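*Asks:* My questions concern the predicted model and sequence given below.
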Amino acid sequence: MKKAENIILGISIGDLNGIGGEIVLRTFEDARILDFCTPVIFASAKAMNFFKTHFNSAIHFHNINNISQLALGKINVLNCWNTPVKIEFGKEDPKIGEYAIKSLESATNALKKNEIDVLVTAPINKHNIQSEDFKFPGHTDYLAQELEGESLMFMVTESLRVGLLTDHVPVKDIVEHISEDLIVKKINTVYDSLKRDFKVGKPKIAVLGINPHTGDNGVIGSEDDNVLRPTLKKIREDGKLVFGPYAADSFFGSSNYKNFDAIIATYHDQGLIPFKTLSFGQGVNFTAGLNKVRTSPDHGTAYEIAGKGEADPSSFKEAVFTAMHIYKNRIDYEELTANPLKKANK
């Protein structure tokens, strides 16, 4: 890994009919961000100029056809296609989905080749990206295949971090997916990420129950008693500060979440409903556990406001700064683990 200066920040443009183009524009209209990174938007000059004109932006792009033409300190647009694209804000369009995948695949390939340092993904439509060649429910699953490591959806803010045992799994199938191996793997991923990506020395992790009231001693399901509790006990015996299972219905309302460095929910809505309620617009979706850094905003394409100039770029901007922050933390972590005396002498 290189030094933290001049971070090359890749951006996949997402669904062109959504709010992705607008939040990218609004984020980088603040030229101060260029003091911290050099952005590379994987899209096309024609598409980005369309957004620039539509939203009356004074932003300046440096158009390139390959990464070797990148200009440090400028907003680079790497042409992933040269054909005209009909952008119709708010419309779900399979053709637009194809361009979203072109952008994502090109950006991911650059990430794998170390041509960019981190990746921030603008929102996609999970339905219109599906094809014979792309059958993933979202970014996380695709990146898990393309990059090394054990991926985990980790929703983060400065004061709240929520990881998931299962993410894009139908509710009726959740219990079938939860096993001792999965619990151990996901908790280890969160634990390692807290240390490596967030500089938490001794992580303290809470785990939410699978069933209401964590099963009420088997009255409302046996999975908490038969799978979750014994697995957490084994993990604690290994020296990790892992607590639970906690009843999910009262955990956030009682502010108990403030006592932990991270919370692990057993399924998507159990974790993301309270997370987005507490931090919507400031949250970041971070794919923890991979050998590369990827973040995204905590919202979707927002077709209902696309093209109206109403999109809030706050979460995307947070995703940009979080990606850079984690990248720098990983550099520090690698330096410290390679030279433990450096930490002892601080």
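*Replies:* It's in.
*Asks:* Going by C-alpha atoms from here, please, whenever you check contacts or count neighbours.
*Replies:* OK.
*Asks:* Longest helix in the protein, please.
*Replies:* Using DSSP state H, we find that the single longest helix of the chain is helix 314-338.
*Asks:* And that helix, what does it pack against?
*Replies:* helix 20-28, strand 118-121, helix 180-198, strand 284-290, strand 293-297 (3 or more CA pairs under 8 Å, 6 or more residues apart in numbering; DSSP states H and E).
*Asks:* OK, contacts around the closest residue to Leu152 other than its chain neighbours?
*Replies:* Among residues not flanking Leu152 along the chain, Ala288 sits closest, at 5.1 Å (CA to CA, 6 or more residues apart in numbering). Contact analysis of Ala288 by CA atoms under 8 Å, 6 or more residues apart in numbering lists 150-154, 189-190, 193.
*Asks:* Second structure follows, compare the two:
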Amino acid sequence: MSEPSVSVLEASAEATAPPPAPAGGRSLVATAWLRIRRSKIAMLSLAVVVAIVLFAILAPWLTALSGNNPFTSNTSPEVLDDLETPGLPLPGYMFPSAQHWLGVEPALGRDLFSRLAYGAQVSLTIALLSTAVSVVLGTVIGAAAGYFGGRVDAVISRIMDLFLAFPHLLLVLSLTPILQSRLRGTPLGEGSFLPMASLVIILGFFGWAYLARIVRGQVLSLREREFVEAARAFGASHASILFRQIIPNVMGVVLVYATMLIPTNISAEAALSFLGVGVKDPTPSWGQMLNAAQAGNWYLSDPWFLAVPGIMLAVTVLAFNLLGDAVRDALDPKAARG
């Protein structure tokens, strides 16, 4: 559960905020999009990310089209009665076929394609929501620390240091079961929402400090700029200056951080579900599927069961990381403009 590199993000922040006026009348967004379009790797990673997001959104329709769902066990004799390896599907069902597009899982015989699609929905939902929580907290808290300075900055900075000093994986592993027990009996603790809500809260709450430190550094310089002084002279409130003048000028680095944090949270959710404190069966997620593959040692007799979620997870994280690198480079005003 590593966080995006602070040094890389600080360098990106220095390059992206506040952006200078773009050359030739072209806006910063238009220039960034032009750079992304010129990069084959960026466009390929963007296409993969869009495809994965659509795969998750269209999961109910895709699984209906395949004629299967992620929860129905297929225990018919022709699927599961392999006498040599009890519980292992016959070769015709172990791998992709017209009936089961990615085969079926051992023992329960549930359709792998359906579980992968709904697993994408669960994993991406947790990653996106936890990233949103971290981004909102980090942006607001970091901006407040840099803008007000003094004791406010000192207190917030010490809290940031405390969050950055703790080993996140151990904290999350310890706190997730406690939070899940506290959420039971609440609207967030109903059924399959319980592990998802707990992971969003935990990952979001422990992911804001890196961004807050970077935003704070940017705001320390922005608060002395002429447009902030002009806003004060016209009687603008602190809240107005923060949310209408300062925060919009750090959105470049916030966007870069968000694109880097999404794959981090995808990996974190998979790791926690794999370790048994995240999403649990029968709710599908990529980490839970990996956990099921190793729990019964199925990766030895049916490696395809492990390969399907493993490849999907690796491709998704790689695509988001490459897209994040492309966004960072595209928002760098020091790069040559096209």
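*Replies:* Good, I have the coordinates. Here the structure is a predicted model, which means the values were calculated and not measured.
*Asks:* Just give the TM-score of the two.
*Replies:* Remark: TM-score between the superposed chains equals 0.25 [TM-score structural alignment, normalised by the length of structure 2]; 141 aligned residues with a CA RMSD of 6.6 Å.
*Asks:* Nearest approach to Ile331 of structure 1 belongs to which of the helices and strands packed on helix 314-338 of structure 1?
*Replies:* Set against Ile331 of structure 1 and scored by CA to CA, these come closest in helix 180-198, at 9.0 Å.
*Asks:* Of all the residues in the closest one, which ones are buried?
*Replies:* 180, 183-198 (16 or more other CA atoms under 10 Å).
*Asks:* Over to stretch 48-56 of structure 2?
*Replies:* 48-49, 52-53, 55-56.
*Asks:* out of those, who's nearest Ser7 of structure 2?
*Replies:* Val49 (25.7 Å).
*Asks:* looking at the helices and strands packed on helix 314-338 of structure 1, which is closest to Ile205 of structure 1?
*Replies:* Judging these by CA to CA, what sits closest to Ile205 of structure 1 is helix 180-198, at 7.8 Å.
*Asks:* On the C-terminal side of that closest one, identify the next helix or strand.
*Replies:* strand 204-208 (DSSP states H and E).
*Asks:* what's downstream of that next one, the next helix or strand?
*Replies:* That would be, after strand 204-208 of structure 1 and using DSSP H and E, helix 223.
*Asks:* Mind listing residues that contact the helix or strand following that following helix?
*Replies:* Of the helices and strands lying after helix 223 of structure 1 in sequence (DSSP H and E), the nearest is helix 229-237. Under the contact criterion CA under 8 Å, 6+ apart, helix 229-237 of structure 1 has outside partners 180, 183-184, 242-245.
*Asks:* Measure how the longest helix of structure 1 sits relative to strand 284-290, angle-wise.
*Replies:* Here helix 314-338 of structure 1 runs at an angle of 30 degrees relative to strand 284-290 (axes from the mean of the first three to the mean of the last three CA atoms, to 10 degrees).
*Asks:* Next, the buried residues of stretch 243-252 of structure 1.
*Replies:* 243-248, 251.
*Asks:* State the next helix or strand along the chain beyond the host helix or strand of Val162 of structure 1.
*Replies:* Here Val162 of structure 1, judged by DSSP H and E, is contained in strand 161-164. Reading on from strand 161-164 of structure 1 to the C-terminus, the next helix or strand found by DSSP H and E is helix 174-177.
*Asks:* still on that earlier bit, out of the buried residues of stretch 243-252 of structure 1, which sit inside strands?
*Replies:* 243-246 (DSSP state E).
*Asks:* Let me have those residues in CSV, adding distance to Lys342 of structure 1 as columns.
*Replies:* Below are those laid out as CSV (distance: CA to CA, whole Å):
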residue, distance to Lys342 of structure 1
Phe243, 32
Gly244, 36
Pro245, 38
Tyr246, 39
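*Asks:* Of those, just say which sits nearest to Asp141 of structure 1.
*Replies:* Pro245 (26.4 Å).
*Asks:* For the closest one, give its distance to Ala319 of structure 1.
*Replies:* Going from Pro245 of structure 1 to Ala319 of structure 1 by CA to CA, to the nearest Å gives 30 Å.
*Asks:* What of Lys186 of structure 1?
*Replies:* Applying CA to CA to Lys186 of structure 1 and Ala319 of structure 1 gives a distance of 22 Å.
*Asks:* Save the contacts of helix 229-237 of structure 1 as JSON lines, and put in distance to Asn329 of structure 1 too.
*Replies:* Formatted as JSON lines, those follow (distance: CA to CA, whole Å):
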{"residue": "Glu180", "distance to Asn329 of structure 1": "30"}
{"residue": "Ile183", "distance to Asn329 of structure 1": "26"}
{"residue": "Val184", "distance to Asn329 of structure 1": "24"}
{"residue": "Val242", "distance to Asn329 of structure 1": "23"}
{"residue": "Phe243", "distance to Asn329 of structure 1": "26"}
{"residue": "Gly244", "distance to Asn329 of structure 1": "29"}
{"residue": "Pro245", "distance to Asn329 of structure 1": "30"}
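*Asks:* From the contact counts, what lies against the helix or strand where Asp325 of structure 2 lies?
*Replies:* Following DSSP H and E, one finds Asp325 of structure 2 within helix 303-330. Judged by 3+ CA pairs under 8 Å, 6+ apart, helix 303-330 of structure 2 is in contact with helix 28-38, helix 40-57, helix 112-148, helix 251-274, helix 286-295, helix 298-301.
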